[in-house]
Structures are given as C-alpha cells and as structure tokens.
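S.K.: show me how the following folds:
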Amino acid sequence: MSLLQERKASGTPQYDPRKPSVTSILPNGDIPNFEGLTADEAALVALGYKQEFKREFSLWTTFCVSFAVLGLLPSFASTLYYGMGYAGPGGMVWGWLISWFFIQCVAMSMAELCSSMPTSGGLYYAAAVLAPPGYGPFVAWITGWSNWMVQVTGAPSVDYALSAMILAAASITHPSYVPTDYQTFLLTVFVMCIHGCISSMPTLWIARFNSVGSTLNIIALLVVIIMIPASVTGSDTHPKFFPSKEVWSVQNGTDWPDGIAVLMSFIAIIWTMSGYDAPFHLSEECSNAAIAAPRAIVLTSGIGGLAGWALQLVVAYTVADIPAVLESDLGQPWASYLVQVMGQKTALAILSLTIMCGFFMGQGCMVAASRVTFAYARDDCFPFSSWIKQVNMHTFTPVNAVWFNTVIGCALLLLIFGGSVAIGAIFSVGAIAAFVAFTIPIFIRVFFVGDRFRRGPWHLGKFSKPIGSMACAFILVMMPILCFPSVRGNNLTAELMNWTIVVYGVPMFFVIVWWFVSAHKWFKGPKVNVEHAIHEREVVEGIEHSSTSDDHSIPDKKADLASGSAPAPMELR
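M.R.: Have a look, this model is predicted:
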C-alpha cells in the first residue's frame, strides 16, 4: 500500500497538490518533493525555497523583534518634531487615532498576505506572484527596491536619533558642551557596528536578545507614561495639565490649511509604526509561520497603536511651550520637552530609558533588514548577490547580508554633514518607501488578483477587500502629503525644503532605468531554489496526486515512476 493510500485509510488529512495552502511562484503542475519535511518546511518548499535557517522564533519572539523595530518610546522621541510641530497637540491626539485606524487596515491586509506566502521576501514575493501575467518581474523589481530602501535606512535613522539623544543627555549634564557633527557621526557608526555584531549571532541568541529588548521597551513605555504626569512641575505661567479644549485643538505650525497640517503630522505615526512588517521577513525562521507571523504583525500594530496614543496624550496635556521645545539648543525635541516640564534628574532618567529602548530598536531594524537583503540577494537582485546570499555555516544566519547593510548604512550617515534637513530625509524616505512597498501587493490583491491568491490559515474573510481598499486609499492620499514642505511661497528656502521626493525619487528613477536598460533581460522575479518535479498525474482510489522526480534528471522520470521509487507528497498540517 502506498503512503498516500495509508494516509487515506487511516483518516489522516492529506496534502492535495491541486489545492495548495500557499500562493506560490511554482509553475502550474510543478509539485515539490515533501518527503521528510515538517509542515513549515513543506510550506516553504511549496513557495519554491529550501529551508536554510533554523526555525527558532516563536510567536512571542517574533512579536518581540517587530515590537523592538517599532520602538514606540524612541520612535516617538525621534519624530516628536513632526507630530507636535505640524499640527500641535491636536494632531498628536485625534490625528494619531485617525491615522492608526488606517494603518491597522494596512497591517491586517499585510498579515493576510503573510499567511498565504510566509517567506523572507515578503511583499516583494507577494507582488511577483499576484501581479497580472507578464508584469510580475517588473512589479517585484519596484516593490523589492522600494522595500529595501526602507530597510537599509531603518537602522541608520534609528541609530542617528539614538546618538542625538545620548549627546543631548551630555549637554543637559554639561550645559557648555555642544555636540559636533563629527562626534554624532562617529558615535552613530560605532552603534551601527555593535548592532551588526549582534545581528550576526545565531538565531536563538538573537531571539532571546530581542525578547529582553521588547520586554524593556514595554516596561519603559509604561513607566514613562506614569512618570511624566507624576513628575510634571508646572509653574506660575502654565499649569501642570492643560485643558482638553486646548489639547484637542489644532495649532498649525505650517503654511498650509489646518487639514493639510494634520495630514502632514501623520508622518510621526507612519514612521513610528513602520516596523510591523518585520514578522513577514522573519517567517522563514518562525515556527508555525503561517499563523504566528501574521498574528505578530497585527499584534504589533494594534498594541503599538494604543500604547503610542497613550504616550501622545500624556505629552499633549503637559507640554508648556511648543516653539521652545522645537527650537531648543539641545537639538533633540524629546530631551527639550523633558527638561521643560520636570526636574533635570527625572528628565535624565526618562531620557536614559529612551536611549536603552532605542538601542534595542536599532538592533531589531538591523535584523529585519538583513533578512530582506538576504531574500533579494537569493533572487540575484543585487550586484555581488552570490556573496550576500551566503548563510554562515556556524551561526546559520545571513552574516554577509548584515555587514553589507551596515556598510551602506554608514555611508548614508555622511548626510549628517549636510545639515539637519539632509539627514532628516532618511526619516521621510523610510515612510514613503514603505508605503510604496506596502501598497503594490495589497492593491493588486484587492483589485486585480483573481484566482491567483490562495488564503492561508489566517485571513480576513469577507472583510478582506473592504479593509484592503481602505488601506490603499489611505496610502494613496498620504504619499504626496509626505513630500510636502512645512512652508511655501516666499518662506520656502533650500534649508526648509522637503527633499523626500529627491532622496527617494532619484534612486528609484535609476532603478527603473536599470530595469528597462538591462534588468528586464535577466531578472524574472523570485527564483526557485528547490529541486522540484515536473510531474505526471496518476489516480489512486479516485484521488489524483503527483509522482515526483528531480527536475535535473527529467529523462529518468518515467523509469522512477515505473519502479515506484518516486516519493509521495507530504501532508501540510
């Protein structure tokens, strides 16, 4: 009795190759050999990739990495200028709620894709599979490069903000000290190298390290939310807590109408909440990935959104002088705010907690970025891909990809010497590049996919298209807004210009030119790297299944079939 017959007789659920549980790039009729694989490994093989990492991330540790990448406290500290400066406390409180609702729609739509295609390539893979026939490689090319820009700028931007906070703490302690650009650059590069070393460790070590980091992030966030109201001093000129009428009103800090100013303030939450895609990129190292990874995505955006709003409320009700916070000589609005509303020792304590959380955040960004770079190099997207995609035989992690990103990140940090506007561009570039990468596969899924999408075990059911439509609408509205400068007309100067469209648009222009000049000849989208079979179908007791063989030995296929040596597919549980 064959293995398939035994499973049928025993009542064991069978893997039916005609109804795969993943949306795959494998050509119709290609059925991989699932013999001896676990359910996670079989799902990955069905996607066209062999298992190269150890699956030592759980739901909790995957959530920990993404929550560390989210880094609510350091992210809030890094982007306070945008949320507070563009629309005042009104943009911080109800503006956060509006944008968080739509960001949650984006996260849930992404989680549905992740459950169907749990691979490190993530959005890039999904775009390639779901695109209309003939457009898959081009769509994957645009999505992949845009997403890589998010990842490669993530750690440098976080580590730059971290270094600025460290030096601001030094300035608070020693008022005569004024940090130089050179010192900021060297400190940031030093932190980047530390994160590179940590991200090169074995998977289990990284998972444990990020568990500690996320636990600290959660505890620190709760402590800060409690400490600020308890520590605010107040004065004769301003109360400890401002009335809700003032807090929930827009204080327009731009030259645009109030509505546009509120939309511009959304960059704070968009950048803060940009880490929820990390579980998608860690899915090849996650156990029970088709369920655990999408759950981690939704948990990250949901818990992060609510906790972040609580922090926004606390600051909005206590900030005394917004212009003084934004224009302080400390050069870091969060540090300026803390010193303004409480005693120096308490301010330094909270700033220290923020710095520690920022360190773990930068490391989480480095891990997620290295997995994306590895996935793209595996498909030969980069020059020197053959070196980048090598997995270290001692740690079983993509060490070469880690250090490739580290070198690129250190080069980007040279923008520090171009001034605050130049280095600030990496924050806004991360936001718009993420939105482009997020939008393409979701948009295709909602409006063009047809029957090329097969739902995974985690899905939105009948709400899939409505939620996806709201996600796409929000992103399409916000993309041009992210490129607006805060001033216009005669007030607009080179120093106040929003250079996002240039910093993002120029590289993407060359990426598109590269496609039409050369890449379209050799880049065909995600590359299958498993030995899959060109099958012949046979019927066993009325069940159609596939006999398989190595695609490198097709002439021997019929001999294998005749001898009965071809293995039967393994069930996907």
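S.K.: only C-alpha atoms for contact and neighbour calcs from this point on.
M.R.: Fine.
S.K.: excluding sequence neighbours, find me the nearest residue to residue 527.
M.R.: Spatially, and ignoring its direct neighbours in sequence, residue 527 is nearest to residue 379 (5.2 Å; CA to CA, 6 or more residues apart in numbering).
S.K.: count the neighbours of the one you found for me.
M.R.: Neighbourhood size, residue 379 [other CA atoms under 10 Å]: 19.
S.K.: another sequence for comparison is provided below:
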Amino acid sequence: MEERRRTSSSQTLAVATVFADGDVPDHIQEMSEDEAALAALGYKQEFKREFSAWTTFAVSFAVMGLLPSIASTMWFGIGYASMAELASSMPTSGGLYYAAAVLAGPKYGPLAAWITGWSNWFVQVTGPPSVDYGCASMILAAASIMNPEYVPQNYQTFLLTLLIMIAHGCISSMPTLWIANFNSVGTVVNILCLCITIVVIPAAATTTPRFRPSASAWGIQNSTDWPDGVAVLMSFLSIIWTMSGYDASFHLAEECSNAAIATPRSIVMTAASGSVLGFVLNALIAYTIVDVDAAMGSELGQPFAAYLQQILPRNVALAVLAMTIVCAFSMGQGCMVAASRVAFAYARDGCFGPLLSGPLKRVSRRTRTPVNAVWFNAGVGVLLLLLIFGGPAIDAIFSIGALAAYIAFTTPIFIKVAFVGGRFRRGPWHLGRLSQPSGVAACAFILVMMPVLCFPAYRGENLTLVDMNWTCLVYGAPMTFILVWFWVNAHKWFKGPKINIEHHMLHLGLVGVEGIEPGADAKQVDIERASESKTPPA
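M.R.: Prediction:
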C-alpha cells in the first residue's frame, strides 16, 4: 500500500498500510510508526519493540527447528506466502485470529476468530511439550547408547521433559531483549549444527556402500495398510509439524520494529530456508539409512538415534545426537515464547472467558513480557505430558499440532480468497497478482491433507487401540466443547478482537474492507484501492 505521510508541528510520521484519510488515532504525534499502525488495528503498545527482522526470524527458525523436528517426527514419515501477506496487513500478536475476525466482518468475525484462535492456541500449547518430549527422548537415547544396559522408563522421560519445560518457562519470562538475543544465538547454533550434520553424515558413514541406490531412496516402503499414494500423504505429518513454526513471526509482530515489512519477510525467510535445508536433510537420510524397520523398532525408543547408530561410529553418532539435542532445546524455548504471545493476545480480547482472560493478559511491569501466559501454557503442557503414560497416545500431541495448525492457518486465508477477494487492504509486502492463486492452492492442499492426518496406519482387523490415530479425539473433543461453549454462552460476550485504544479505524477502514454494508464509504475505498494498485509487489 502506498505510504501516507502525516505532518505535525513537531514531526513527520510515515505510516504504511493501515490508515485511510480520517483514520488517524488520537495523539498520533506521540507514536512511532509501528505504534500508530498497531493503534489503527485496535490495540495499544504494551511490549518493548526489541525484536528486529533477524531476531524475529531467529525465533521463527528456532520454532521450526529442522534438525530436531525431523529427528523427533521420524516416526511419522521418512501456504507460507499467503500468511506473510496477512501479517504485513495486520501485524498484531493475535496473528491469524485477528486476521480472521477482520476479514469475516462483524457478523461472522467473532465465530471465525473463535475457531481460528482456539485452533491456533492448541497448536501453540502442544508445541513446547511435544518438542521437549522429543528432546528428553533423545537425551535418554544418548544415555542408552553410552550404556546399552540402560532402558529409559516412562517416568524418567516425564520428569526430564518437565525439567526442560521449567527451564524454557524461566527463559521465556525474561525481558524481550534477552529473549531476542537468546534466540539469535540459538538460531546461529541451529544453522551451524544442521550444516555440520549434513556434512558429517555422508563423510563419516561406515556403511558399504555409503549411499543407497536412488531407486531405494526415492522408492516407497509402505508399512501401512493403505495404498502407496495415501501412505505418502500420511508421511507429510512430519513436514507439516516441522513447518508449522513459520507463523511464530506473526505473533511477535508487536515486539518487532518495522513490523509490516519485517514480519512477512521473516515468514518467507523461514519457509524458504526450511524448505531447502529440510529437503536436503530428508534426502540425505533416505540415501543413507540402512534398515528402516530396525530404526523404527529399536530399543533406544528414538528412531533418529537408532539411525545414527546404524551408519556412524559410536562417538560420531553421539556428537550428532548432542547437536540435535541442543537444537531441540532452542526450538522448545522458541515454541514457549510464541505460545505465550498467542495466549496473551487471545486473553486480551477475552477469548479464555471472564476468569482466565484477566490474569493472562497482564504484562509484567518488570520484564514487559506476558509472564502469566508463559506459565499457564507451561501448566497445560505438563498435563498433556501425562499422555506419556498412555503409550502411543503421546503421539497425538504431534498430530494435533499439525491438524490444528492447518485449520488455524487456512481459515483467514480461505475467508480472504472466497469472500474478500480484491477488497483486501494489502500491506507494504504483498503478492500482487499471485495473491489469489496462492491462496486457492493453499486451501486446496489443506482440504486434501486434513482428513489424511487423522488416518491410522492400519485398518480393519489389523487396527487395535494401540495403533489407533487419536488425533480426531484429542483435537475433536476439546474443539467440540469450544464450539458448544460459543453457541450456548460465549457468543453473548465474545465479540472478537476488542478496541482498547481510541482510534477511528472501525467506522471507515474495516467497514470498507469487510464489505459490511455495501456502498458504505465506497468512494473512499475505491480511491484507496486505486492507490494500492500502483504499488508493485514486494
């Protein structure tokens, strides 16, 4: 969108993407560009903007955590740009939830925000325990490699995971600049460890030959009861869960300077780097793994550790596993930060109900971070970790993250594509003519994948309670309760994102965008669209 400059007697303020003429918040002369943009979206500045484009990317990349993600979800299988466009237009901590409410309009906005918000919170709240569970499992697998007689017990995995989550909660409660610096260092270490692993695996492999034939590496080894095509789609769970981290940048928008540009760039950087490096690592594993069944059924209880033990000398395998553990720790901390910002943003609008929303939306005066939200998520995560004692049921925290992520990611994109179309008010970063096709492609892929994520590996007489895919129950049961709660009671008090700073956006800007009342302010909207069309895509 074109950059409009508003001049006061004291300063000249350039505000991109959100202000139509007459939409200026009161006291705008005292605000920075980012604060003014946030005010126009309906919120006051509560965090310190100490994240840069790099440190925002650092958190997002850490949450994606390619090396530990692929290692943790090896059980499950050997629409990024559209979200970036939304982030540029509406850079708030609420992210997808806020976008869904704005795009759906006042009539359906609360329901769209409710579904998107709760689905996205399910993604975020399952992220830290799932990552930390994977980290703890790899630590105990390393102990088993060093002492073959040691067999990890469930209670040991639980206690170690609990300890890691407490550490992440403490780090995530620190001041914003400390968190930004921690994640910056963590991401550098993440990238270095990933690159070292990609080099070490083929260089130090002791297998003969070192690489499997391409026919084997690219072939389909189907261990399910489904046709090969369906089995390939089911293996996407690992990729979906890994790549679900790129929305973390969206949730840090209120702590990032120049958010309307830095946030979408961070999302694209995360998606692009994750796609390339993730493909390289997955291809490397496919070419070097010796025995898939042995890795999956290893007594180590961690397929990636068993894979490393297959192909590398003992000490080298332990070194690579140690690097993966370090990356997993960094990833879990990034997940905790992102989850706390989501909980804060939703509580700010009353999404958690009258009792919980008050404490969760408080920002610590000392650290200027949502400390209550951090520990609330940590507490819920600890409860989820009790699934460890349910055997394979613990796998549900991985699959629910993937399914809930897709529903949360797609809802605002679908509304934008199907109902808003050309009336969408773009930010300074946008896709131009590719906006609509990109959104359609994302929605089509997700509609195919959502049911696949709920398929069990076996069917018919081969399907047992142990092998059941519990995703539908673990996600469906609470989500059903959430929907019933909305229809019975929550619709009376939950009206979607609230306005907690005086501004003049709703009476003009959002009305025009959403098409709430056909013809309302149509002339002004047409003028703005004409101005926007002159801006080339970023």
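S.K.: overlay them and tell me the TM-score.
M.R.: After superposition, the two chains reach a TM-score of 0.90 (TM-score structural alignment, normalised by the length of structure 2), with 502 aligned residues with a CA RMSD of 2.2 Å.
S.K.: alignment lookup: the residue nearest to residue 527 of structure 1 to structure 2.
M.R.: By TM-score structural alignment, residue 379 of structure 1 lines up with residue 349 in structure 2.
S.K.: can I assume that match is in contact with residue 500?
M.R.: No. Applying CA atoms under 8 Å, one finds residue 349 of structure 2 not in contact with residue 500, separated by 9.3 Å.
S.K.: in structure 2, which helix is the longest?
M.R.: Looking across structure 2 with DSSP state H, the single longest helix is helix 96-146.
S.K.: after it comes which helix or strand?
M.R.: Sequence order places helix 154-172 as the next helix or strand after helix 96-146 of structure 2, per DSSP states H and E.
S.K.: okay, the angle between that next one and helix 96-146?
M.R.: 130 degrees (axes from the mean of the first three to the mean of the last three CA atoms, to 10 degrees).
S.K.: equivalent range in structure 1 for helix 154-172 of structure 2?
M.R.: So helix 154-172 of structure 2 sits over residues 181-199 in structure 1, by TM-score structural alignment.
S.K.: so which bits of the matching stretch are buried?
M.R.: In terms of neighbour count (16 or more other CA atoms under 10 Å), stretch 181-199 of structure 1 has its buried residues at 181, 184, 185, 187, 188, 189, 191, 192, 195, 196, 198, 199.
S.K.: does the last one touch residue 366 like I think?
M.R.: Yes. With the criterion set as CA under 8 Å, residue 199 of structure 1 and residue 366 qualify as a contacting pair; they are 6.6 Å apart.
S.K.: can you list residues touching both of these two?
M.R.: Residues touching both residue 199 of structure 1 and residue 366 comprise residue 402, with contact defined as CA atoms under 8 Å, 6 or more residues apart in numbering.
S.K.: still on that earlier bit, contacting residues for the match of residue 379 of structure 1?
M.R.: 357, 494, 496, 497, 498.
S.K.: repeat that for residue 263 of structure 2.
M.R.: Neighbouring residues of residue 263 of structure 2 by CA under 8 Å, 6+ apart: 53, 56, 84, 87, 88, 91, 249, 250, 253, 256.
S.K.: try 6 Å this time
M.R.: Counting by CA atoms under 6 Å, 6 or more residues apart in numbering, residue 263 of structure 2 touches residue 249.
S.K.: any idea which helix or strand carries it?
M.R.: Assigned by DSSP H and E, residue 263 of structure 2 belongs to helix 259-288.
S.K.: what does residue 4 of structure 2 give?
M.R.: strand 3-7.
S.K.: how about that strand: buried residues?
M.R.: Buried, per 16+ other CA under 10 Å, within strand 3-7 of structure 2: residue 3.
S.K.: packing partners of that strand?
M.R.: If you count contacts as 3 or more CA pairs under 6 Å, 6 or more residues apart in numbering; DSSP states H and E, strand 3-7 of structure 2 packs onto strand 12-16.
S.K.: and the angle from the strand it packs on to strand 3-7?
M.R.: Using the same axes, to 10 degrees: strand 12-16 of structure 2 against strand 3-7 is 150 degrees.
S.K.: mean shift between the helix or strand that strand 12-16 of structure 2 is followed by and structure 1?
M.R.: Tracing the chain C-terminally past strand 12-16 of structure 2 and defining elements by DSSP H and E, one meets helix 33-40 next. With mean CA distance after the TM-score superposition for structure 1, helix 33-40 of structure 2 departs from structure 1 by a mean of 0.3 Å once superposed.
S.K.: what span of structure 1 lines up against helix 33-40 of structure 2?
M.R.: Going by TM-score structural alignment: helix 33-40 of structure 2 matches residues 39-46.
S.K.: buried ones in the matching stretch?
M.R.: Quick answer for stretch 39-46 of structure 1 (16+ other CA under 10 Å): 39, 40, 41, 42, 43, 44, 45, 46.
S.K.: about what we covered before: which of the buried residues of stretch 181-199 of structure 1 sits closest to residue 489 of structure 1?
M.R.: Closest approach to residue 489 of structure 1 among the buried residues of stretch 181-199 of structure 1 (CA to CA): residue 181, at 30.4 Å.
S.K.: now the counterpart of residue 100 of structure 2 in structure 1. Nearest residue, chain neighbours left out?
M.R.: Taking TM-score structural alignment, the alignment pairs residue 100 of structure 2 with residue 127 from structure 1. Ranked by CA to CA, 6+ apart and with sequence neighbours excluded, the top spatial neighbour of residue 127 of structure 1 is residue 441, at 4.5 Å.
S.K.: all set, thanks.
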